[in-house]
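Engineer: Following is a predicted model, sequence given first.
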Amino acid sequence: MRWTLLLLAVAACDNSPEPANSSTLPDFGDPYATVGSVALEGDDLEVTVRYSGGCEEHSFQTRTRPADGFTEVWLTHDANGDACEAFITTTASADLEGLDGSVVLLAPDGERIPVRD
């Protein structure tokens, strides 16, 4: 009986660190995926995104945060409660005006896409 209790106590004290990405990825809002192209025209970033829906208007907002020598950019998705199940593919735009230097797009799947060096 003592041996079983000791094993449970050791298992309950698991202090292993979380994977590095779990604490650094921001909130992306409602589910979506970046697919296909990411293009930068001047200060306008265009990202091809895919999400489920089709009954409500969806919106994407640009978020940024400084990182070590560059700026991280990501999109937050608001599905407006859309429960429909069609797969929508569209282009979301982000205005990068005022961001100097290197820019990296953070994708919901954890991919880091260099946008500007």
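Structural biologist: Structure received.

Engineer: contacts, neighbours, all on C-alpha from now
Structural biologist: Fine.

Engineer: Which stretches in this structure count as strands?
Structural biologist: Per DSSP state E, the chain carries strands over the ranges 33-41, 44-53, 59-66, 70-78, 86-95, 102-106, 112-116.

Engineer: Give me the buried positions along the first one.
Structural biologist: Same thing as strand 33-41. Under the neighbour-count criterion of 16 or more other C-alpha atoms under 10 Å, strand 33-41 has 34, 38, 40 buried.

Engineer: Also the last one?
Structural biologist: By neighbour count, with 16+ other C-alpha under 10 Å as the criterion, the buried positions of strand 112-116 are residue 116.

Engineer: Next: stretch 83-103.
Structural biologist: For stretch 83-103, by 16+ other C-alpha under 10 Å, it's 89, 91, 92, 93, 94, 96, 103.

Engineer: okay, now the one to match up with it:
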Amino acid sequence: MNLGFGFHVFRRFVTVLCAALFFALAMSCQRQHTDQSTEAIELKTNEIKVANDPFDLIDASISGDSLMLSVRYGGGCSEHVFALDAGPMLKSLPPKQLISLSHNANGDNCRALIQKTIGFDLSSFQGSPRGITIIVLDGTELVYEYH
């Protein structure tokens, strides 16, 4: 019985399609397994979460050994605390210091719009004998020069 050329092409197509579906199914199972192990690792971390209430960073500049930040936030009934959180210093020329700003409103639900300038000492980030460290604040690079 001669089934013709078309039947053989169809049969080959079905075989390739089945192989592709099997491969896709096998890969999706591996991805789910990887995601689950990542979640398990994240659950085991002992990181302390810093309060980070909303605020706007209006301006950032460096003056001498001080990082000057202009911030705006809602509040007015409680003292607000801003903290500079330092990440790792990247080994580059000049070195780069990763930092971020966190804000704790201490439960202040008032609605006044407050804008103020806060300063932070940068002298602990003097990581180069050449007198320059790049401060990276949430993706923005600022040049910190010191002697």
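Structural biologist: The structure has been received and is ready for your questions. Computed from a predicted model, the values in this text were never measured in an experiment.

Engineer: would you turn the strands of the first structure into CSV with distance to residue 10 of the first structure?
Structural biologist: What follows is the strands of the first structure, written out as CSV (distance: least, C-alpha to C-alpha, whole Å):
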stretch, distance to residue 10 of the first structure
strand 33-41, 39
strand 44-53, 42
strand 59-66, 39
strand 70-78, 39
strand 86-95, 46
strand 102-106, 37
strand 112-116, 37
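
Engineer: Just give me the match in the first structure for residue 38 of the second structure.
Structural biologist: Mapped onto the first structure by TM-score structural alignment, residue 38 of the second structure lines up with nothing.

Engineer: so which strand or helix has residue 38 of the second structure?
Structural biologist: helix 5-43 (DSSP states H and E).

Engineer: Off-centre distance for that helix?
Structural biologist: The chain centroid and the centroid of helix 5-43 of the second structure are separated by 32 Å under C-alpha atoms, centre = their mean, to the nearest Å.

Engineer: count of residues packed around the aligned partner of residue 75 of the second structure in the first structure?
Structural biologist: Matched by TM-score structural alignment, residue 75 of the second structure corresponds to residue 53 in the first structure. By other C-alpha atoms under 10 Å, the residues close to residue 53 of the first structure number 18.

Engineer: Report the contact partners of residue 53 of the first structure.
Structural biologist: Neighbour list for residue 53 of the first structure: 79, 82, 83, 84, 85, 86, 87, 88 [criterion: C-alpha atoms under 8 Å, 6 or more residues apart in numbering].

Engineer: what's the nearest residue to the fourth one if we skip its chain neighbours?
Structural biologist: Sequence neighbours aside, residue 53 is the residue nearest to residue 84 of the first structure in space, at 4.4 Å (criterion: C-alpha to C-alpha, 6 or more residues apart in numbering).

Engineer: so how far is residue 71 of the first structure from that neighbour?
Structural biologist: 31 Å (C-alpha to C-alpha, to the nearest Å).

Engineer: One more: residue 91 of the first structure?
Structural biologist: Going from residue 91 of the first structure to residue 71 of the first structure by C-alpha to C-alpha gives 21 Å.

Engineer: which residues touch residue 115 of the second structure?
Structural biologist: Counting by C-alpha under 8 Å, 6+ apart, residue 115 of the second structure makes contact with 70, 71, 72, 73.

Engineer: what residue of the first structure takes the place of it?
Structural biologist: In the first structure, residue 115 of the second structure lands on residue 89 (TM-score structural alignment).
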